[in-house]
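Colleague: A structural model of the following input is requested.
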Amino acid sequence: MIMEEWNGSSSTKLSKTAVLTVSSSSFSLQRYDSRFNEVSRRILEAFVPEGFPTSVTPDYAPFQIWDSLQGLSTYIRTMLSTQALLSAIGVGEKSATVIGATFQWFLRDFTGMLGGILFTFYQGSNLDSNAKMWRLVADLMNDLGMLMDLVSPLFPSAFIFIVCLGSISRSFTGVASGATRAALTQHFSLQNNAADISAKEGSQETVATMAGMVLGMLLAHITMGQPLIIWFSFLSLTVFHMYANYKAVCCLSLTTLNKQRCSILLQHFMKSGQVLSPQQVSKLEHILPVWASSWYSKTSKLTHKKIHLGDGPLCCARFLLQGSEILADGEGRSCQYCTA
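Modeller: Model prediction:
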């Protein structure tokens, strides 16, 4: 009797890993994979979705790499800002009271919760359509919140006001980051594996958190009592954090249409008669809110032009652009934006 062991899933190429041969007098086991490769494969399975890389979109891997790097820098800076915040509250000082520190911490958390509710009320419906922009804005607000914590010991008279502003800023981060992460998870999913992608993303974030905490504790210990080095380290990590976030967002090639991507698509179609791919549109898309608003003002004239669609490759797409609805039905041709 011969038994074979294969590794893989229905979405990936199967590979033979072992063959067990059993006879009446003996049996033999032949492995086709080394012990090191088997262990590394098992470890990898804990951090990437099943069937990777074919079970996710091509932009999943580069996005997760940059996202993990920015997360690492965030947790390192968290140790520095938390150290400054605790010293401002009075930890380690005999004059500090427990009830005073508790009240300050409560007021900080309370304002953050209130800010999160208000932000959700005003921008909740806009987060998924502009996921790339809000993902970047969320991390910028997180940087501002950490900066407030680090600044708070320098202004004792305005301590409560500063830490409350920082808490409100971070509450925006929590809402925007969570909402955009859900939208991006759906984008990455190619085989109805959004839950698996979300779980593995949690494992990746946990590793980044643990590594960041260890490095942050080491950095906090080295820089203790040296404010110039603390500020230099914090600002350097903040610059890297924003760069990593920008690179992560630029890696995304979303296949859904919002106002800006729709405008880019229509503008190029009217000029050349060709439909850009999601990758090409993502390269032309502006991410920062200021850039986007100025770009909209330049392209708003497109909605006042008469557009005839019917035989072009824009199949089954219904675009809603600044109140003007454009319906395009192709004849047997398909595009990368059609989900029907």
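Colleague: contacts and neighbour counts: CA atoms only from here.
Modeller: Fine.
Colleague: So Leu327 belongs to a strand, correct?
Modeller: Yes. Assessed by DSSP: H, G, I helix; E, B strand; the rest coil, Leu327 belongs to a strand.
Colleague: distance of it from Gln336?
Modeller: According to Cα to Cα, to the nearest Å, Leu327 and Gln336 sit 16 Å apart.
Colleague: Equivalent analysis for His268, please.
Modeller: For His268 relative to Gln336 (Cα to Cα), the value is 15 Å.
Colleague: all helices for the stretch 1-150 of the chain, in order.
Modeller: 35-45, 60-89, 98-123, 131-151 (DSSP state H, counting those that start in this stretch).
Colleague: which of those helices is buried the deepest?
Modeller: For the helices of the stretch 1-150 of the chain, the largest average neighbour count (mean count of other Cα atoms under 10 Å) is found in helix 131-151, namely a mean of 23.
Colleague: what about the closest residue to Gly71 other than its chain neighbours, neighbour count?
Modeller: The shortest distance from Gly71 to any non-neighbouring residue, by Cα to Cα, 6 or more residues apart in numbering, is to Ala208 (6.3 Å). Counted with other Cα atoms under 10 Å, residues neighbouring Ala208 total 21.
Colleague: need the contact list for Ala208.
Modeller: Contact partners of Ala208, counting by Cα atoms under 8 Å, 6 or more residues apart in numbering, are 68-69, 71-72, 75.
Colleague: and which of the residues you listed is nearest to Val137?
Modeller: The closest of the contacts of Ala208 to Val137 turns out to be Gly71 (Cα to Cα; 14.8 Å).
Colleague: Please report how far that closest one lies from Lys200.
Modeller: Plainly put, Gly71 is 15 Å away from Lys200 if you go by Cα to Cα.
Colleague: do Gly174 as well
Modeller: Using Cα to Cα, Gly174 is found at 19 Å from Lys200.
Colleague: another one to check against the first:
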Amino acid sequence: MKRYILDSCSQSVAVVEEHSVVVVARTTEAHSDVKVSWLPRTLKDFILPAGFPGSVSDDYLEYMILQFPTNVTGWICHTLVTSSLLKAVGVTSVSGTAAAASTAAIRWVLKDGLGALGRLFIGGRFGTLFDDDPKQWRMYADFLGSAGSIFELATQLYPSYFLPLASVGNLAKALARGFKDPSFRVIQNHFAISGNLGEVAAKEEVWEVAAQLLGLTIGILFLGTPELATPYPMLVISWLSLRLLHLWLRYQSLMTLKFCTINLKRARILVKSHMLLSIVPGCAECNKEENILIHQSFVKPQILFGSSLSEIIGVKGSVNELKALLELYDGEDYILSMSHRQSVEELKILVSFKVGATSVTVLRSMWQAYWLLEHWEGSNNAFHQLAESLSEVQERFDDFLKKLVDAGWDVKQINIKVPKEFIMYVQNAIECSSAS
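Modeller: Just a heads-up that it's a prediction; the model follows:
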């Protein structure tokens, strides 16, 4: 946190200390019934959580049905890649069997050890990301896993480079697992609306193992067909086809999820709809519109949350303008400004947060940003437009929150973090005495 003291007499701003502050909020999920009367009771009890459908969220079954073929294709791909790895290390050679096995073991341990560094890095560096957008990170995990498989497939072409190729491949897969596991835990928690997370996880294992066994069986049958498995081009084509199918099925399964939490992507959809149409979409409609492939930093318009006040000073150009900006936002827990650009396409919104800012503060600043961008008239009267947009926020934001509640969103627990960098404390210096 930075403490800024505004001297009303000299019209200067001083920075006197620095700390760090972070504010975090979470959300809960909604639920609707799913009926599976066609499923035999014995099978239902075996593969589904007790109390289904009332014990899980309404999108659980559709997701698991699509996950099953997704996992089947994944395990088929795994068997094909494993065959390339074993051939590359010479396990099938007739002579030197013991030496080949020892070499294979050493190389396998080395590549697994290097790959474990990836999981260590993900867990330590990106642990706070997964609650915000688990669907996105689960999809990215499969993209990374696919990239790792490409390196492993290449080992059969370049067996002398087995260690570097297999290590890079395993590193990519370890990174993928680092994204996958925590993301899926968030998804499982979304399903477990009855506090039955352990059972939901256990039943997911039933689906996973069944898919694994079926996938391995199909993969073994494929490898047992020499005219299909022996030619390397046929192996690569088969893997590529199955991997594309796998990625498509993963995307479809993730798109069935209906989170009633508000993250930054869904917040953009909700804010824009209310600002333009004075309505907000429900959970199902908003999740369907959400783009899970693109990262938040590439979403337009560009809103830079957590900008420093020094960046805003650079944009505003003078301490006098900064003083006017601080006075304008005196009653808010944030300060919003924008880069000086003539066209709205080039405009960047800068938001700096004060001590006491919450997730609702982020929503509030986003609403103002969208109104400002929609009504942008150029930089000649920028301060007037800031004041007008802030007035609109103060007039309409309460209606936005009310309509969120009416649409089924929980505004008390919003899954948006206030950026911990550059949280600031602004206070006025003691006024100077008037001249006698």
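Colleague: now the helices of the stretch 1-150 of the first structure in a markdown table, with distance to Ser28 of the first structure?
Modeller: Shown next, in a markdown table, are these (distance: least, Cα to Cα, whole Å):
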| stretch | distance to Ser28 of the first structure |
| --- | --- |
| helix 35-45 | 17 |
| helix 60-89 | 40 |
| helix 98-123 | 63 |
| helix 131-151 | 55 |
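Colleague: nearest to Met3 of the first structure, of these?
Modeller: When these are ranked by proximity to Met3 of the first structure (Cα to Cα), helix 35-45 comes first, at 18.5 Å.
Colleague: Centre of the chain to the closest one, how far?
Modeller: Its chain's C-alpha centre and that of helix 35-45 of the first structure lie 27 Å apart, by Cα atoms, centre = their mean, to the nearest Å.
Colleague: Could you give the number of residues near Leu154 of the first structure?
Modeller: Neighbours around Leu154 of the first structure, by other Cα under 10 Å: 12.
Colleague: Check the alignment and tell me where it lands in the second structure.
Modeller: Counting by TM-score structural alignment, Leu154 of the first structure corresponds to Leu157 in the second structure.
Colleague: for that match, helix, strand, or coil?
Modeller: coil.
Colleague: need the contact list for the residue lying closest to it once chain neighbours are set aside.
Modeller: Of all residues not flanking Leu157 of the second structure in the chain, Ala88 sits nearest, at 8.0 Å (Cα to Cα, 6+ apart). Contacts for Ala88 of the second structure were tallied using Cα under 8 Å, 6+ apart; they are 155-159, 162.
Colleague: ok, 10 Å please
Modeller: For Ala88 of the second structure, the contact set (Cα atoms under 10 Å, 6 or more residues apart in numbering) comprises 82, 104, 152-162.
Colleague: Distance of the residue nearest to Gly71 of the first structure relative to Lys200 of the first structure?
Modeller: Here the criterion is Cα to Cα. By it, Ala208 of the first structure lies 13 Å from Lys200 of the first structure.
Colleague: returning to what we had before: considering the contacts of Ala88 of the second structure, which is situated nearest to Glu327 of the second structure?
Modeller: Glu152 (59.8 Å).
Colleague: surely that closest one meets Leu85?
Modeller: Yes. Glu152 of the second structure lies in contact with Leu85 (Cα atoms under 10 Å); the separation is 6.6 Å.
Colleague: intersection of neighbour lists for the two?
Modeller: What both Glu152 of the second structure and Leu85 touch, as defined by Cα under 10 Å, 6+ apart, is the set 162, 166.
Colleague: Would you mind putting the contacts of Ala208 of the first structure into a markdown table with distance to Lys16 of the first structure alongside?
Modeller: Output for those, formatted as a markdown table (distance: Cα to Cα, whole Å):
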| residue | distance to Lys16 of the first structure |
| --- | --- |
| Ser68 | 32 |
| Leu69 | 35 |
| Gly71 | 37 |
| Leu72 | 37 |
| Tyr75 | 41 |
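Colleague: between those residues, which is nearest Asn126 of the first structure?
Modeller: Checking the contacts of Ala208 of the first structure one by one against Asn126 of the first structure (Cα to Cα), the nearest turns out to be Gly71, at 24.2 Å.
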